[in-house]
Structures are given as C-alpha cells and as structure tokens.
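Chemist: Provided below are the primary sequence and the corresponding predicted coordinates.
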Amino acid sequence: MTTPAPTGEESTTGDRQTVLVVDDDTRLRELLCIVLTPLDCDIAQAGSGEEALTMLLERQVAVIVLDINMPGMGGFETAQLIRDVEEMASTPIIFLTGQAEAGDLHRGYDLGAVDFLVKPVSRQVFYAKVKALLELDRSFARLRSEAARLHEQQLQTARAAEVRQRDELAITRRRERLTNIFAEASIDLASLERTIVTELSQMFDAECVLRLPTPDHGWHESLSHNESPGAAELLRALMAGSDAARIREATAYQAVMIEELTARSQRFGVVCVGRADGPAFTETESVLFRGASAAAALAISNATLYRVQAEYAAVMQATGDAILAVDVAGVIRSCNKAAVALFTAGGDSTAGADNDELLGMSICDLAVPAERQRMQEHLDDALTTRQAVTLEMTLAAHDGRHVEVMITMSPIGDSVDLLVAVVVHDLTEIKHAQTEIRHLASHDPLTDLANRRQLNDRLAALARQRSATADLVALLYLDVNHFKAVNDTYGHDTGDELLLEVAARLRSAVSEDTLVCRIGGDEFVVVFEEVRSAAAAAAAGDRILELVQSQPVHCGNAVLRPSISMGIACLGATAHTPEELLTQADMAMFEAKKSRSRVCVLYTDAIGSRQQGKVNLRAEVIDAIARSDLRMVYQPIVNAATGALFGVEALVRWRLAGDEIPATEIVSLAEDSGQAAPLGRWVLARSFADYAALGRDDLKLHVNVSPDQVLDSTFLDHLITVHRSHAIAPQRVCLELTERAFNRDPAPAHLALRGARDYGFSLAMDDFGVEHASMTNLMHVPVDWLKIDRSFIAEVHHDELAQRLVRSQIAVAQCMQVDVIAEGVEQQQQADWLRDAGCVLQQGFLYSPPIEVAELGDYLTRLG
C-alpha cells in the first residue's frame, strides 16, 4: 500500500500512483521502466540505494522494485532503512537478484519483501506482479476513502441526533410509553428488534414484521410469531409489494399498515402490521402506528449510533496520536490516552491513566513559550473560518523534552456548542529518520565516510571556485590490493573490519576539514584543496601510504598488513573538470597497481596515452573479431626421440597497423572487452576448419581455450557443434588451458572440462607450475598432458635449480599417468636434456616457429 501523506490525510483513488525502480544497471533499469510503461502510473528511477532513499523523502510510492546487489548501499540495507520509517514500513518491495540463494530469500522476506525476481527478469511476470500490487494499492485507497466518508456520515448523524432529540418530547403518551419500552429493552440491536415486533403485535393485536438492512446490503427480518403461517405470509407479501393496498391484495389480510422507518433523515427499514380476521385499523390506530414507527425508528437509530460511537471512541483511544477537544476559549474539554501519556507526568497510555490533569488547561499552555502566541492565532483562524488548520510546531512533553509535532485543528459542532478537535502527531521519529536518510544519502553506511555523491557535489563546487584561486585541487585515488582474496579467504566480516581500519587511518592522516570518501567496495578518495603543487600533493600521498601500511591490522583471528595502490591527479594542472580529475586519478592508481609501486603515482600524459591506447585496442579487437580480421598460425609439436611430427598447436595472431599483436595480449584484450567467448568460438571454428583441410588425422590438434570461454554456458555445445560440422574425431583434438580458469569458483570450470573430456576431447594444463599452480586442480580435472612453461626451459641445460624444478614436474606427470610437453625449446642442449629426463614431446623455435596456414601443408609435405 502507498505510504500515507505526512499531513495524515488519506490518499484517494484519483491519486496517480508511482513505481520506484532501483538498480545500478542503467540499461536494465530503463528496460524495466519500459515494461511498466503500459500501466497507468508514474515511474521513478534510482541508480543506488542512497538515491532511492532521497526520492522516498520527496514523494510517495506504491511499489518499490529494488536490486539486491548494488555498489555502496545494497538492496537489503536500503530495504532495512525503508522499513525503519513507520510511514514506509508497509510499502511493498520486489527484490531483484542475480542468484536467489536461500539466505538472501530469508533475509528479504524478513525485511517484508512481497516477492523475489531472479535476473534475467521475465517481462510478463514482472509486469503482472507490479500491476497486481498497484491494483491492491488502489483497493486499499478506495477502502480508506469509504471509511473516511462513513466516518463523516457518522459525525453528521450524531450532530443531527443531538438536534432532533429535543423535538421528540411532544409525542403522545403511548408513543412515550413505547419509547421508554424500546429504550429500556437494550442497546443491542437484536434485543431491540424482538421488543419492537412484540410490543407492536400486542398493541395492535396483529402480526408484525420488521425488515432491516444488513451491512452486506442484504435484509434481516424479525417476525412477531416465528412459527405463525400468517406472519410468514405477511413477510412474503411485504417483500413482493410496496404499499398497504398491494399487500392486502396479495394476502388474506383485510387490515394492513406499513411504514418506512426513518430517523435523523436516514431510512432504517420497514415495519408492517396486519390482521387476518380482525377489524380494519382505525384512524387513531393509524396515527398511533405512525408514532410508534417513529419511536421504533429512533430507537434503532440510537442503538446504531451508540454502536458507531463506541467503535469511534475505541479507535480514538487506540490511536497513537494525541487527540483533544477544546472549546472556543482553547480550554481542554476531553482527551484520549495518548494525550495523557504525552502531556501528564503520570501518564501511561497502556494503563488508562486519569486525564484530570489536562482537563481545564489551555491548549496553548502545552506549547513551548515561544510557540504559544502562534498556536493561539491558528486556533482563532480555525474558529473564524470553520476550516481545518494544520501546522508544525514544538510542544513541551511532561518530562520537559521538546517534541516536534504536526497539529491539525478541526472545528466540530454548531455555534451553540462549538468545539475544536486537535490531533497531535509526534514527528520525532520522522524527523530523526529524515536526518538519518539525509546523512545516509551522502555517507558510506559501513565507514561513515563521505560517499560518491558527496564527492561529486564537492568537486563540482571546487570546479566552480577555480577562477578565484591559483592553487590546485589534488585528488588521491586509493585501492586496497588483494581485497577480494581477503574476502574469499577470511570472509566478508573480516573484509569489512579491514576497510573500517583503513578508513580510520585515512581519517586520522589528514585534517578534520579534508574530504575523505569511500566510493566503492575497496576504493577510497582523499581530496586536498589549495595545494601549492603536484609534488606537494604526491608527498602528502606518500605520508598517507606510510601511515596506512605501517602497522598490521588485527581482524578477528587474522592479522593482515594493508597494501594500498594510490594514484594522484590535480584539478588545474592536467585535469580541468571533476570528471577528468577522477578519471586521471583512477588511471594513475591503476598504473601504481600494475607496477606494484610502493609510492603514489602522479598522473602524466604518458599514463593517459597508455590507458587510452588500451581502450582503443579493446574497441579494435571487438571489430576485428566481428570482421574475422584475425588469423591462425600453427607451431609443430615434435617427438625429440624419433624426430616424428606429433601434432600442431593453433595460435591466434592479429596484425594491426603493421604491428603483430601477440596471442596473450589478444586474449587479454578480448577478456577486458567481454569478447572472450566470441573470440574462443572464432578460434575453434577456424582451427578446426584448417585442420580438416590438411587431411592429416594422424596429427594431434592443440587449441587454446581461455578461462572466460570455458565458463561461458554455450562452450560445450559450441565445441560439439564445430567438431561435428568438420567431421573431426574428438580424440584428435586437445584443449589447452591455464590454471587461471580456476581462480574464481572452480566448480563450473571443472564441470565444463569434465563434460568435454567425457565426450572424447583431450585436455592439457598449459603453463603448469606458473603463478596459480594448484595440485587440487589435478584432482578435479582429468588432464592428459602437462605443458612445462618456457620460463623453466630457458636455463634447464645448465641451471641446477631449473633442472630440479623440471624433473619435479615430469615426476608429477608420471605419478598422474599423463604425458608432458615442453614448450619454448630453442637450443639443442635444452632438447637433449629434456629428452634424457623423460620429456620427448617438445615445441619451440629449435624445430619451427609458428607457421602460417598457407605454408603449413608444404611444411608437412617436406617432413613426409
């Protein structure tokens, strides 16, 4: 349901609803908004939890669509803050998530989520769920509107009853007697109905039927003699007819009187009396019946009114708002328990405390001295205009604390007994929540440092002030090295403790007015204003690095030494806009991380050129893959013991502006640009086609696959499709991959590779023993070859340490009962040593450089 407006007024069914879509992915957010466009509602967007909270302060929303995983404030943190605000506690939330894990589902439903949608989101499901929630919200709005209308009718009925009761004193004695009987019967409607039909039946010696409406728009009948056939006949005629003449015609009754029960301008039902065999009713009896009917109607009205007033009084006492009734002089005449609890020393809203302390006081005395005159003026305005007046002001609670409240003064009654209903709504929690939300909108929830929004605002202000000063503005961009490894190894709680300590050290390393921000998971920014030179900023950065990294951090059971990469850029030197400043500092930080620099790296044009060059290359490689501008070359794999050709390894090449781009850089560029899977598919298709064209199924084809390619969901299907299209036996193909494929969660890579191995393809672990080598991968991946990296081969013919390392790798292969291949063999001494050590399969420039596909056939022919 929508959040109530701050004035306490209920929304109507004519109000236009709003759906708030919160996701940091701009493209997905726009798509979701497009899906909701057919709905008759406003659609608001927010790119972060902080922005969403700010928007919720400014407008009401009917439904919130909230992404769980967002930079900075996540979906769960945002939902928790929304639920902490009473006015937004019941707003329905649909969570979006990339993977619905049980823990996330439990946490989301604990926060009051109405649903979870897993990305990619079905358009139909998403549209249907939001539409259903909007319809439910409109239903609640209609219910509230109807309740308000009924409440107003009840008040009008009560006022009309008070006016008309004085007119009832002139009724006849018999009417007075009936009125007394009806009054003494009961305020319970069921007892009163039985009394009415019994008394009227006895008074006129006739059957009596009383027909009253029910709350569900049906009818309820009371008969004077439930078992009497005559009463039932009279009832059937009453239900079919509309006046006494028609009822007489439809029954055996010769004497019938019928009267609508009306009191206080409201129709309550119909009463009918009839005599089957007795004399016709006299004029006196007719007058008496009309008077008795009026008395019955009034009694029913009073009983109904009493029930409504009792319900209204119960609601007034149960509400958390203080409600007081004051006269034209401002003197308090009555109040509810919430008012007693707020304004009296012994007040207890749950114990029914006595309200005598408030009765007789002036409502203005409840305000703080500075606000009393203002309250009196608004009370006078309400009495003069007979219109409700709403204002915010400060009242004094019984314990002396000042309470921010919203007061609504509504005149009720007539000029003879005019009162003002005063509703006092405590705004303390709302004000506190608004303060918290404003703080959260500009601060990081974990470290309480400034966030990216505050950083952008400050940089924009500094850019506008640049003309007034010649000093520089330096921005230090910091990144915690290996932070993902900390999370993966020790858990996110330890990672959070590390970030908190880094934040505290950064804060202590600079002056109080220096802006320190956390703008990402492990990224921080420090802004120095009025810096004399870039060298001075770099020196300050070095001091910060020394302080942050000087001491280890104790995080639970782990002791970690923070490692920071820092880049610096200066507004007014190399950067001229806030956007350039952030980009340049980020580039400098990346340069520091790549070079593993232990000091700050100051941005230079050379750094920018290198970074821009990589950006351009990433764009070029995307076009090259799309246009098939790449080519394949093949390096022979030789049996050093026999001299026979064993197979060829397919290697991708790319010539750009006359320069040859190596395979490792091509793969790296493709991975950075998200094109690893398309590149891998192209390599498989081209190398399989070239291999099939050779017609040499006695040779083994080795093809490199990248980690991102293996993790692509279509990898295995595409591999099988390509091999079938070229009629190549899977046993003739070996897939080579490095252990980088297992850096992340290794299970998906293990599953994909075992599928390829089960289908018949061979597997080789390339660059074995380099960087990420792990024996556990040999347990889970059924490899057929281990390839010894060229870095071990370069010195193997004369370096004892290199020889021991290579022998150990050969021994591992023998223990695993797999073959071994040495790559990078360039000298005969290396080849001889490897052959004698048990590694006969070799490749390298000693045998042949990589051969262009056009020359590969001639090369194989020469070898025979």
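Modeler: Alright, I've got the coordinates.
Chemist: contacts, neighbours, all on C-alpha from now
Modeler: Will do.
Chemist: end-to-end on stretch 766-774?
Modeler: Start and end residues of stretch 766-774 are separated by 13 Å (C-alpha to C-alpha, to the nearest Å).
Chemist: Tell me the buried residues in that stretch?
Modeler: Of the residues in stretch 766-774, 766-769, 773 count as buried by neighbour count, 16 or more other C-alpha atoms under 10 Å.
Chemist: Now do that stretch: everything it contacts.
Modeler: 736-740, 743, 786-790, 809 (C-alpha atoms under 8 Å, 6 or more residues apart in numbering).
Chemist: Can you tell me which of those is nearest Leu66?
Modeler: Asn743 (30.7 Å; C-alpha to C-alpha).
Chemist: Near that closest one, how many other residues are there?
Modeler: Asn743 has 10 neighbouring residues, counting by other C-alpha atoms under 10 Å.
Chemist: now the strands: where do they sit in the stretch 1-150 of the chain?
Modeler: 18-22, 42-46, 63-67, 93-97, 113-118 (DSSP state E, counting those that start in this stretch).
Chemist: and Gly269, how far is that from Asp381?
Modeler: For Gly269 relative to Asp381 (C-alpha to C-alpha), the value is 42 Å.
Chemist: returning to that earlier point: return the members of the contacts of stretch 766-774 classed as buried.
Modeler: For the contacts of stretch 766-774, buried by 16+ other C-alpha under 10 Å: 736-739, 786-790, 809.
Chemist: Please state the offset of the longest helix belonging to the chain from the chain centre?
Modeler: In the chain, assigned by DSSP state H, the helix with the most residues is helix 123-164. The chain centroid and the centroid of helix 123-164 are separated by 28 Å under C-alpha atoms, centre = their mean, to the nearest Å.
Chemist: Show me which residues of whichever helix or strand comes after that helix are buried.
Modeler: Next helix or strand after helix 123-164 toward the C-terminus (DSSP states H and E): helix 173-185. Going by neighbour count (16+ other C-alpha under 10 Å), the buried part of helix 173-185 is 175-176, 178-179, 181-183, 185.
Chemist: what's the answer for stretch 626-635, then?
Modeler: So for stretch 626-635, counting by 16+ other C-alpha under 10 Å, buried means 630-635.
Chemist: got the end-to-end distance for it?
Modeler: End-to-end distance for stretch 626-635: 25 Å, by C-alpha to C-alpha.
Chemist: put this beside the first:
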Amino acid sequence: MQPAIDRLRTLCGLAAETFRVPVVRLIFDDPALALLEIRMGADHPETESEREACARIRGWCTKALPPGLPSSPGLRLLARAPVAMADRGAIGSLCLFDDAHRRVSQSEERHLADLAALVSEWPDLREEVAGEAHPPYRQILEIAQDAFVGVDSEGAIVEWNAAAEAVFGWTAAEVRGRPMAEIIIPEPLRARHAVGMARYLATGASAVVGRSRLELTALHRNGSTFPVEMAISQSGENDRMRISAFLRDISQVKERERQIAHMAQHDALTGLTNRSRFHACLAERLERLERDGIPFALLYLDLDRLVVINETLGHRAGDAVLVEVAARLRGALRQEDVVARLGGDEFAILQIGAASQPASAAALAQRLIDAVTGPTWVEGKLVEIGLSIGIVVAPTDGRDSRTVLKRADLALARAKADGRNTRRFYETDMDAAAEAKRNLEIDLRGALSRGEFEVYYQPLVDAQNLRPSGAEALVRWRHPRVGLVSPAAFIALAEETGLIVQLGEWVMRTACLEAAGWPAHMRIAVNISAIQFRQARFVEIVMHALAETGLAPERLELEITETVLMQSLPQVVDALHLLRRLGVRISLDDFGTGYSSLSYLRKFPFDKLKIDQSFVQDLANPATASIVQAIVALGRGLGMTVTAEGVETEEQRATVTQYGCTDLQGYLFGRPGSKDDFSREHLTGCNQHAA
C-alpha cells in the first residue's frame, strides 16, 4: 500500500504547487480507502472545523457544493474535482483549500479535473478499489474495539464486525440483511429515524451524517438500552450507497459522569444535597417566590453532642450517627422538601409548598426533634443525640439568600443558647443581639492590653471549722462604657474567638501571684477551658506561672469540666498525669451534670470533686439528696476531697457537712470580690462566716 500512498502524495504536492494553495486534500468516500487519504499542508494544522468539512464532502460525493464551505480558520474550499472510476462512479474528491478569496478559472477547473483523473487511473489505486487491499482493511475492522455497522440504501445491514457482536449481542450471521432500525434502534425512536433516512435519501440533508461525534441511545438484543457514541459517513450513490458507522458503548463513561455530577452536588457521607447545591436550590426557590408569592421555610439544624461521640467513640461512630440522622431527616420530610448536609454536624431544610406558615414549619421542626433526638445505638453503644433548630419563613423574614441564611443562623444560635432539643423562629431582636455581640467581640479583643480585666476571688472554706481553705479565681471585665460585664456574656465569646487562651494565661499568672502572698495552707483554684487544655504548651504555661510567681505547685488547683474530658485526646491524658506528678491538683467541676462523669473517674487522676450547685439547691428533694450522698461516698472512696458548690443557707451547709463534704463554697461564706476585698474579709480572721 505504501507505494500507492507515496505516488498519491506526489500528485497532491503537484496540485499544491500548480494552484499555489496551502492545503490540498485527497478524500475518499469509502471507509475502505481511508488509509489512502492525503493531506498536504503541514504549515496549516488541521482543525476540528476542517475535519467536519471533510466529513461533509465525503457525504456529498458528487452533489454540488455550496461556496465557502467552513474549514480551518482563514481557509475556505476553493475548488473540488471528483475522483471517479467508470465501473464505480465517484469514489472521492481532490480538494483545494485557500486562504485567499478568489475563484478558479475554467482552465484551472479543467486542470484540477485532469489531476483527479490521474488519481482515478493510478494502477495501485485501482488495485485497492478492486479489493486487493480489502483483506487488511477487514482485519482492522475485526480487531477494532469499536462496533462497525454498514448499511445499504435500503437500511439493511451489510457489515457487522466482532465488536458489534459484543456491543449489541447479535452475531453477524443473524443481522446481515435485516433492517438496522429493528436491530439497534429503540422502538420509540424508529419513526424519527425513518423520517430522517427518507429525507436524507431524497435531499442529502442529514443531522447525523458527517458529524464527527454524536451521542445516541442504542438497543441491545436483550431489550435494554444504553448510550453510544457514533461517527457516521456515507459512500457511493443511489443503489450503490453505503452508510458506515463506528459506535462505542459509553455506558461506563456516562456512569462516571453521573457519579461525578452526583458527587459535585451531594454529601459523600450521607448522600444528602451538599452546601453548594442547597444554596442553588434556595436561590431558585427565592426566584420562584417573586413569581408565585408562596411562602416557604428554611430550617437550620445543628446536632448536639456529636463532638462527644467523635471524641469518646471515634469518628467512625460519629459518621454512623450522621448517616442515621440523615435517614431520619429524610423520613420526616415530604418528597418536595429539600434536605442538605452543610458540613460537620450542620444540616438545612427547605420546606416548600406547605399549607400554612409558620405553623407548618413549627410542626416540621417538632417532628424532626422527635425523630432525631433520644438514645441511639451506635456500634453497640447507647449514645444521646440532641437537635437545635433555627427557623425563618420567606418572605416574612427576607427575600434574598444572604438575609434568610443570616437570620436562620441567628435563630439557630438562640435555640442552642436556650438548651438542647429546642426550636426557635427568627425574631427581629436577634439582629440587635448579633450586632451587640459583634461590638462586644471588637471590644474584647483589646480589653486585655488595655488592662480592663480583673480577677475576683470567692472563698472556699473547710467544712469542719469554716475557715478559708482557699479561693476560686474568677475573671471579671470592667468595660469602660458599660461597666462590669458578666462572665456569662464574654467567656463563651472568648472561647469562640480563641481569646480565652491569652486571657486564661493572664488569669492563671495573676491568681498565682496573688495566692503566693496568702497563708501556706490556702490553695487557689483556676478554671481551665477545653480550648486552653488543647494547647501544646499548656503544661509549660502552668509551670512558668508557678516559677514566675513562686507559688508551690500543690497550692494550685486546676478546675476542669466534662467539656475538657470530652476531648479525650492522648495529649489531654498525658497533660493531666504530668501536672499531677509535678504536684498540681486536678479538680472535676460541676460533677453530676454530664453524661459520662462516672466513666471519667476511672480514666483521669482527680484530687477533688465539686458537686454542682444545682444539686445543692435541690437538697429538699429526697432523690437529689440521695444523689449528693452517693457522690460524696464515691469521692471519698476514691481518695478525693469533695466540695459542695452554691451553699447559700445554713441548712444546706449542715446537710452537706453531714454527708461528708470536705470543703464548701457559696454566698453563705462570701461572694466573689476583688483581691483587696478578699484579703480584708477572709485573710484577717474577720467575717469568716459572711452572710
């Protein structure tokens, strides 16, 4: 075959020189001769538009060509002469492409026709057409991975390779001579195919012939349908016309595309709509709201205690909880509602087309709380799940995404602040509260450097002699404009912003410095947040404060809550043990209010238990009194001292003393006060039993 190609290339080069054109193409209509096609014009790279133009030329065969056939940018079809044989008619075209807008003369057209005739009469080419080169071509088709299907002018199958057998499930012997439509075209599409085929035979116009790439739905022998990618061309004319198609099964490609599209819009863990898609749905719903005026609700959801589950049982258990919650949320919704996981433990729901708002949203929120909350078995362990929900209703609470999202977040924050398993609708005062919080954060960031914080001290007394045994350090913020700010207003904000680390270090150093001047038997207790404990330098910070102030380690007592213990990371355990070895005392604050306090007593080295004041205030309740007695017995049995917090009456003092508490704390013995007040009232031997 190579000699034929070389000679044809010589002829095409001669055409390029004779007509002074940048590109000459020799194109054959029969796919069997595709290996003999020539393109001269290396300085002008082939483009997609040029390939499509050549496909159209193949399909037209000897039909008239419109001027300016689109090709590569800057090039246009200048002239074309058919390559024809007496016994076969037109088999191809010799084409000239030029970037100059000119027309060929009649003499040039005759000269081009003469060159095309030379191509037709070339012996090697005649051998190819006669079939001597067909066996290699047939062999190529048989080993091709794509299905090859050839049909005649009547639509009957005349060629069917091995790949077609694998793709469609029919053997060549079974389909040869049968209508292609009934073999590979699904029944609902056959009528349209018949119309298109008739139009093409009558006019040569086709939406598919000559297209370089086309995606269609094909029919398998078993009746199933699947997507294929097809390239189709036509050769010959009239009763000698052949339509040839290469088809590729793209089912796996489409499945991958579907998976990618799904992943782009859905959460990988739960399968719910993701944040990006949810925001798009919200935008679409708001646009529709402007047209139909039908209200809808947006619900923001936040799972309570997922952090506890992640840290105590592992992230695998946490993931299992998220999957279970997602299933429960789906089960509580209607088909038209949209539920999404926004990330972490946050979810969102669009309640669309409900009968009445806000009543429908309130009812839905309660259904969600009932469905999600309560004990749940996760990997063989019973865990508690809580749910907080913030709700806005559009258009009442906003008509744009930014506003409704912001207000839903404010409503959720209020729900979380009001307790677990709570739902709250947005209220206008929440904006003012959020603005106040932002202003407070701005002031808080500079308060430490401006010296606006103070350390107050509340006495701890020995239960037997009621003499001061130490004090708890409590931070206060003296704001220059609003006065003394309650810790409830800024401690959570300091933790949220991370400022608690710097503030906590200052409180510890200040408290240690003050306590260093007290009698040697008195200890200072300092509250430590979970965020402080997660700092890699925490132990170093504690020891530096002791060294700098000269306070003995055994006189420092660090009070931690269950929140710290929930972060049951190795560094937390190691830090607790190291601090105890160094002599620092560890106290478990608010004991009895958590869910796993008893289990922590087995894991961590505590020196003291502090009974939460809620138990002390409820001692008149026999059940509560029994719990307090049990806590005291537990602590004493484990070698710990026990402090009762919130003692306000003589009766409470007598009761907890009788139960065996070793230390007492509460307004009965003194309110938190400045260092001067504490020194005057509790270190001079006066007012030891303050009212």
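Modeler: Looks like it arrived, so ask away. The structure displayed is predicted, hence computed values, not measured ones.
Chemist: Any idea what the TM-score comes out to?
Modeler: Scored against TM-score structural alignment, normalised by the length of the second structure, the superposed chains reach a TM-score of 0.64; 544 aligned residues with a C-alpha RMSD of 4.9 Å.
Chemist: circling back to that earlier point, run through the neighbouring helices and strands of the longest helix of the first structure.
Modeler: If you count contacts as 3 or more C-alpha pairs under 8 Å, 6 or more residues apart in numbering; DSSP states H and E, helix 123-164 of the first structure packs onto helix 26-36, strand 63-67, helix 283-318.
Chemist: export these to JSON lines and tack on mean neighbour count and distance to His482 of the first structure?
Modeler: Output for these, formatted as JSON lines (neighbours: other C-alpha atoms under 10 Å; distance: least, C-alpha to C-alpha, whole Å):
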{"stretch": "helix 26-36", "mean neighbour count": "16", "distance to His482 of the first structure": "28"}
{"stretch": "strand 63-67", "mean neighbour count": "26", "distance to His482 of the first structure": "27"}
{"stretch": "helix 283-318", "mean neighbour count": "18", "distance to His482 of the first structure": "57"}
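Chemist: can you redo these as JSON lines with distance to Trp654 of the first structure?
Modeler: As requested, those are exported to JSON lines (distance: least, C-alpha to C-alpha, whole Å):
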{"stretch": "helix 26-36", "distance to Trp654 of the first structure": "32"}
{"stretch": "strand 63-67", "distance to Trp654 of the first structure": "41"}
{"stretch": "helix 283-318", "distance to Trp654 of the first structure": "78"}
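Chemist: So which of the ones you listed is nearest Ala325 of the first structure?
Modeler: From those, taking C-alpha to C-alpha, the stretch that ends up closest is helix 283-318, at 11.7 Å.
Chemist: Helix or strand for Val461 of the second structure, just tell me which one.
Modeler: strand 453-462.
Chemist: Now do the helices in the stretch 401-550 of the second structure.
Modeler: 401-417, 429-447, 487-497, 500-515, 530-533, 538-549 (DSSP state H, counting those that start in this stretch).
Chemist: I'd like the ones you listed written out as JSON lines, with mean neighbour count and distance to Thr171 of the second structure added.
Modeler: Formatted as JSON lines, the helices of the stretch 401-550 of the second structure follow (neighbours: other C-alpha under 10 Å; distance: least, C-alpha to C-alpha, whole Å):
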{"stretch": "helix 401-417", "mean neighbour count": "21", "distance to Thr171 of the second structure": "58"}
{"stretch": "helix 429-447", "mean neighbour count": "14", "distance to Thr171 of the second structure": "73"}
{"stretch": "helix 487-497", "mean neighbour count": "15", "distance to Thr171 of the second structure": "70"}
{"stretch": "helix 500-515", "mean neighbour count": "20", "distance to Thr171 of the second structure": "76"}
{"stretch": "helix 530-533", "mean neighbour count": "19", "distance to Thr171 of the second structure": "71"}
{"stretch": "helix 538-549", "mean neighbour count": "16", "distance to Thr171 of the second structure": "76"}
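Chemist: so who does the most centrally placed residue in the first structure touch?
Modeler: The centroid of the first structure falls nearest to Leu66 when counting by C-alpha atoms, centre = their mean (2.3 Å). Going by C-alpha under 8 Å, 6+ apart, Leu66 of the first structure touches 21-23, 75, 93-96.
Chemist: ok, now Thr376 of the second structure?
Modeler: Going by C-alpha under 8 Å, 6+ apart, the list of residues near Thr376 of the second structure reads 382-385.
Chemist: Can you tell me which of those residues are classed as buried?
Modeler: 383-385.
Chemist: now those in TSV, with distance to Arg407 of the second structure and secondary structure?
Modeler: Putting those into TSV (distance: C-alpha to C-alpha, whole Å; DSSP: H, G, I helix; E, B strand; the rest coil) gives the following:
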residue	distance to Arg407 of the second structure	secondary structure
Val383	31	strand
Glu384	28	strand
Ile385	25	strand
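Chemist: Closest one of these to Phe148 of the second structure?
Modeler: Ile385 (59.7 Å).
Chemist: Apart from its chain neighbours, what residue comes closest to that closest one?
Modeler: Nearest residue to Ile385 of the second structure, sequence neighbours excluded (C-alpha to C-alpha, 6 or more residues apart in numbering): Thr373, at 5.0 Å.
Chemist: For that neighbour, grab the count of nearby residues.
Modeler: The number of residues packed around Thr373 of the second structure, counting by other C-alpha under 10 Å, is 18.
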